[in-house]
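Asker: compute the structure for the input listed below.
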Amino acid sequence: MTTTNEINLEEIIRKQREELERYQHIIHVCGSTGCVSSDSQAVLAAFEKEVKFLGLEDKVLVKQVGCMGLCAAGPVVSIKPDNLLYKTVKVEDVPQILRALLKGEAVEELRIDTNQPFFTRQHKVTLENSGVINPEKIEDYILHDGYKALLQVITAMSPQGVIDEIKKSGLRGRGGGGFPTGNKWQIVHDAPGGLKYVICNADEGDPGAFMDRSIIESDPHAVLEGMAIAAYAVGASRGFVYVRAEYPLAVKRLRTAIRQAERAGFLGENIHGSGFSFSVEIRLGAGAFVCGEETALISSIEGERGMPRPRPPYPAISGLDGKPTLINNVETYANVPAIIRNGGEWFASIGTEKSKGTKVFALTGKIANTGLVEVPMGITLREIIFDIGGGVPNGHRFKAVQTGGPSGGCIPEELLDTPVDYENLTRLGSIMGSGGMIVIDDTSDIVSVARYFMEFSMDESCGKCVPCRIGTVKIYHILNKFLEGNATEADLEQMEALCEMMQTTSLCGLGKSAPNPVLSSLKYFRHEYLSKIRRSEQSEEVNAAAALGQ
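Answerer: I've put the predicted structure just below:
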């Protein structure tokens, strides 16, 4: 097995560049879940077969890559250096694309304009390698500056120096709460104890969210490198990636990446002769939404039922097996290598005063450009939805955007010019969450939307605390009464009281935030609830009059 002492990154990069310079064209075929579900693997095989049939193996390289972002257009194929991007490519399109390429032409009916805002308005840090590298080849990651940051850290920086750089960057946790990452690392670093853990929370369970899944599928080594840097900084020797089993492609590529990193010496014992050792294991979750909460996740890793625990103590002091434990999500760790390579001040120069850097969002729902985007903090909701997202399709009108999934809120059109950051979204009654963004148009009933999210929270509640276990059920049934035309003013008052009770008395974040979709929809779309009450009351008056023979 190769050891880190034998690794020469510059030599690997030189060989990779020489290899790529042999080719006149490099065909990138998206191999992320969205495109795979549209049969991109057959398209990849067709390109490889046709290139061989035409005898172009020395001129054209066919390469599987990760997510290119525009999921609505999958399977997506890009060709470099020709700057060609094709949408909805089918197996039968492959010969035509290659013939046009050899002539220096393009297949215009399949071509995507790369000058549209979806591409030009993004700022990629976390996704810098997505759609560029083959996620199953560590050499490709190394070619794009992979593992440089880790070697820089363990050979030239102290643990405290690493933490100071993360603090300087202003990076906040991308899993939802937005807690300052450097501060969390500092707490674990300062906690006494010889054994410490680093955990990557990849239990992404929000409906319509696929940010973490896509990052792992597209650039798994960035996550592993970020975890290793974090482990060095806090003094941990063991790491776990907690990922839901419903992400088979992400799990497969993560396992491949761990094996490759171990063989190359970036994980394991005495990394690069530094005396620093760090190993990573995968733990599969069964898909419980509550396991996105830190203490429930820890319980699941320990083999117990995933249920939250009272805090304090916090995991940073007493986490897995009672040891100090650092937990960040996929996107947070994926930012770390770029921060170390470019410096904390570079990252802090992006975004707003309190929300630094970029954020990855999954655009779904009634929007033209369904897909994955990365934008600087401070961009407005309107810019994301109407410029980058292409607006609402099929001639319908925008109604609301749901951010933060079941824990977030519905934001109306009049507030779309609000800059996107942690504080502003909270002020509007929503949250950043992990990055789900669901667009709702005028064909949707806002009460039905609120009921959908409440039903999700009701089903996913672990049942440990009474406010969440019973409150979600009560609110769900009241929402049903509105939709059935049987609600009264008293129901509205009771529902609001139940929401406030859950927010203040629930044990964990699931229960505390579950009422957000209801409360935000009441705040901005109260007329839709009232209109249903009026119908109910009018119906009662008619029935009473009929009973009296009037």
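
Asker: hey, let's count contacts and neighbours off CA atoms from now on
Answerer: Noted.

Asker: now do V76: how many residues are near it, please.
Answerer: A count of nearby residues for V76, using other C-alpha atoms under 10 Å, gives 30.

Asker: so who does it touch?
Answerer: The contact partners of V76, by C-alpha atoms under 8 Å, 6 or more residues apart in numbering, come to V29, C30, C35, S40, M68, L70, L85, Y86, K87, T88, V89.

Asker: just the helices in the stretch 251-400 of the chain please.
Answerer: With helices called from DSSP state H, counting those that start in this stretch, the stretch 251-400 of the chain shows them at 294-301, 330-342, 344-348, 381-382.

Asker: who's in contact with the longest one?
Answerer: Residues outside helix 330-342 that contact it (C-alpha under 8 Å, 6+ apart) are 125-126, 147-150, 153, 162, 165-166, 169, 171-175, 200-202, 211-212, 215-216, 222-227, 229-230, 346-347, 360.

Asker: filter the residues you listed down to just the buried residues.
Answerer: Buried residues within those, defined by neighbour count using 16 or more other C-alpha atoms under 10 Å: 125-126, 147-150, 153, 162, 165-166, 169, 171-175, 200-202, 211-212, 215-216, 222-227, 229-230, 347, 360.

Asker: one more to put side by side:
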Amino acid sequence: MSAQNLDRIEVHVCMGTAGVASGGAEVMAAFEEEFKKHGLIGEVKERNCKVKATGCRGLCARDVLVDIHIPGQEEVTYEHVTPEIVPTIVEEHILKGEVVKKWAAKKDYYDFYKLQKRYVLADCGKVDPEDIDDYIAHGGYEAIKKVLKEMTPEEVIEEVKKSGLRGRGGGGFPTGLKWTFCRASKGDLKYLICNADEGDPGAFMDRSIIEGNPHVVIEGMLIAAYAIGCKEGYIYCRAEYPLAIKRVKKALKIAEERGFLGKNILGTDFEFHLHLKEGAGAFVCGEETALIASIEGERGMPRPRPPFPAVKGLWGKPSNVNNVETFANLPLIINNGADWYASIGTEKSKGTKIFALSGKVKSTGLIEVPMGVTVRQLVFDVGGGIPKKRKIKAVQLGGPSGGCLPESLLDTPIDYDSLIAAGAMMGSGGVVVMDETNCMVNVAKFFLTFTQRESCGKCIPCRIGTKTMLDILERICAGEGREGDIELLESLAMDIKTASLCGLGQTAPNPVLTTIKYFRHEYEAHIKDRKCPARECPELIEFVVDEDRCKKCGICFKVCPVGAISWEKGKPAYIDKSKCVKCRECIVNCPFNAID
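Answerer: Here you go, the predicted model:
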């Protein structure tokens, strides 16, 4: 490799939460040390080589992820990078031009991105989230410049309406229409609020956007504030996201210093002040009226509607609440046009949607796909399918308030209306994949445990109803189910959905209703046969080895933590029930399903 090819080399290191947790800072330091050692940075400034921190690029399970950018060459990604292998990557790849194949990303890494359309996440993994100049170099703040110079507030709202953008927080209400209500409300002072509370188990979409590109959220809020007529705004982010909090604070400070926030923004008479409010981590504060109460210093509890926040919101003033992903879509719409945006997705669900893919799937992480792809494509084309050669049983969409769809419905398109018709919901974007080892009664119990614990307790249907349903599910999983329990669960669920004050209570029974609808036979097996078909509920498992299925491999013997399993080579294993603590390690690790 000639000397001139060593100019303008960039190494991008994932410094999202997963990257930091996996040792991203140490990897960055190792690259910087090697770059100095070989004269790529330091005194030879004209080379302009960089080691740059970036946000999450999606495939979190492969962190620390590192991209090598050498001018004139194809980008190369390395997985599971540690400080120890950095010198080799620098020596072989950067200096000699030979990719270190044993650490380079393989085909399944690139397959993860094939179906994706990363528009909102386009700069995550490319932009330094703590460098406003890097954001600007990638086209940042061009949309707000266009809005202020070329468009009236009414024109901005019409453009958003024309795009078909719907709220990404879960409800899917048309964004432009929501803005119209707030703009039409009387009052000199109006508030704009970004909901970054994101409390769903396994969800990290909003967090990753803020961590990886906080300025795109700020720019989206500037566009919305101009359209609605807001001078004051809040980003409400849970304090349990320390990295996001840190980067938002820094982004707000530098944006104000550069004239993108405050008075006379970009030399115009537009004024917008943006503040950060750290939430205490209550799931109910994802509901907009509870969130507003929390900002006001009150306990986060929902308020009856009407009046809606667009009329009477924060401190009694007209207010508009959108979530992180909704705001992050706005620069795209302004820069590329409503027609371009509306060409993506389906007739009634436009654009892309970001999901957090987790559970029993080979490739877990953050993904962005066009509306209209099917659940099957999400699991198998993006996620790579189910590990350990097991069969898929269900996919839970929409967070703890979503529904569980069986294998027979995997071809359901992912759009607002199709998912609701199937019994699930878009929600904020959590997707949990389950295989044949998951008990659907236990799954329903897990999600209801979460929503019941997070209930604010203000209304009786949610406070008492979810607790009663949870008690029944716990009995069923413990082998104490009764005739009529299924019907009682269904009746309670419908009462809670009808009478609860806010969306948390109204949707909390969804996992129970959908698991009963599609997996009723598992409930009946628990109640009538005192059996758990998935062998997940310990009280309903006998913990005996089926000698016909046992392959005499000894895996169960090796993984038993209490020495309850005896085994000799060439003979079936045996479980001593007096020692067994029902931890299920033998069941989870047996590749032949030989333990009942």
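
Asker: TM-score for this pair?
Answerer: Scored against TM-score structural alignment, normalised by the length of the first structure, the superposed chains reach a TM-score of 0.93; 518 aligned residues with a C-alpha RMSD of 1.4 Å.

Asker: so for E11 of the first structure, which of the helices of the stretch 251-400 of the first structure sits nearest?
Answerer: Evaluated with C-alpha to C-alpha, these place helix 330-342 nearest to E11 of the first structure, the distance being 19.0 Å.

Asker: average distance between that closest one and the second structure?
Answerer: Relative to the matching residues in the second structure, helix 330-342 of the first structure has an average distance of 0.4 Å after the fit, by mean C-alpha distance after the TM-score superposition for the first structure.

Asker: what range in the second structure does that helix sit on?
Answerer: Per TM-score structural alignment, the counterpart of helix 330-342 of the first structure in the second structure is residues 324-336.

Asker: run the contacts of V76 of the first structure past the second structure and keep the common ones.
Answerer: By both residues aligned by TM-score structural alignment, their matches' C-alpha atoms under 8 Å, the contacts of V76 of the first structure still in contact after alignment to the second structure are V29, C30, C35, L85, Y86, K87, T88, V89.

Asker: would you mind finding the match for the first one in the second structure?
Answerer: Residue mapping for V29 of the first structure onto the second structure gives V13, with TM-score structural alignment as the criterion.

Asker: how about its match, nearest residue that isn't a chain neighbour?
Answerer: V66 (4.7 Å; C-alpha to C-alpha, 6 or more residues apart in numbering).

Asker: and that neighbour? What does it align with in the first structure?
Answerer: Match for V66 of the second structure (TM-score structural alignment): V77.

Asker: helix, strand, or coil at V432 of the second structure?
Answerer: The local conformation at V432 of the second structure, judged by DSSP: H, G, I helix; E, B strand; the rest coil, is strand.

Asker: how much does the helix or strand in which the match of V29 of the first structure is found stray from the first structure?
Answerer: Taking DSSP states H and E as the criterion, V13 of the second structure maps to strand 10-14. For strand 10-14 of the second structure, the mean deviation from the first structure after alignment is 0.4 Å (mean C-alpha distance after the TM-score superposition for the first structure).

Asker: helices or strands up against that strand?
Answerer: Packing partners of strand 10-14 of the second structure (3 or more C-alpha pairs under 8 Å, 6 or more residues apart in numbering; DSSP states H and E): helix 24-37, strand 50-54, strand 66-69.

Asker: dump those to TSV, plus mean neighbour count.
Answerer: Formatted as TSV, those follow (neighbours: other C-alpha atoms under 10 Å):
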stretch	mean neighbour count
helix 24-37	18
strand 50-54	21
strand 66-69	22
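
Asker: the counterpart of A444 of the second structure in the first structure - how many residues pack around it?
Answerer: Matched across to the first structure, A444 of the second structure falls on A450, judged by TM-score structural alignment. By other C-alpha under 10 Å, 25 other residues sit near A450 of the first structure.

Asker: OK, contacts around A450 of the first structure?
Answerer: L479, P517, V518, S521.

Asker: and if you look at Q41 of the first structure?
Answerer: Residues in contact with Q41 of the first structure (C-alpha under 8 Å, 6+ apart) are G31.

Asker: that one -> the second structure?
Answerer: In the second structure, Q41 of the first structure lands on A25 (TM-score structural alignment).

Asker: do T155 of the first structure as well
Answerer: In the second structure, T155 of the first structure lands on K149 (TM-score structural alignment).

Asker: residues near its match, how many?
Answerer: K149 of the second structure - counted by other C-alpha under 10 Å - has 10 other residues nearby.

Asker: can you tell me how far it is from G267 of the second structure?
Answerer: According to C-alpha to C-alpha, to the nearest Å, K149 of the second structure and G267 of the second structure sit 10 Å apart.

Asker: ok, L409 of the second structure next?
Answerer: For L409 of the second structure, the distance to G267 of the second structure - C-alpha to C-alpha - is 54 Å.

Asker: which one of the two has more residues nearby?
Answerer: L409 (17 against 10).

Asker: which position in the first structure pairs with that one?
Answerer: L409 of the second structure maps onto L415 in the first structure, by TM-score structural alignment.

Asker: show me what contacts Y141 of the second structure?
Answerer: By C-alpha under 8 Å, 6+ apart, the contact set of Y141 of the second structure is V216, E219.

Asker: picking up where we left off before, possible to save the kept ones among the contacts of V76 of the first structure as JSON lines with neighbour count?
Answerer: Listed next are these as JSON lines, based on neighbours: other C-alpha under 10 Å:
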{"residue": "V29", "neighbour count": "32"}
{"residue": "C30", "neighbour count": "31"}
{"residue": "C35", "neighbour count": "25"}
{"residue": "L85", "neighbour count": "20"}
{"residue": "Y86", "neighbour count": "23"}
{"residue": "K87", "neighbour count": "18"}
{"residue": "T88", "neighbour count": "18"}
{"residue": "V89", "neighbour count": "22"}
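
Asker: before I go, just wanted to say thanks for your time.
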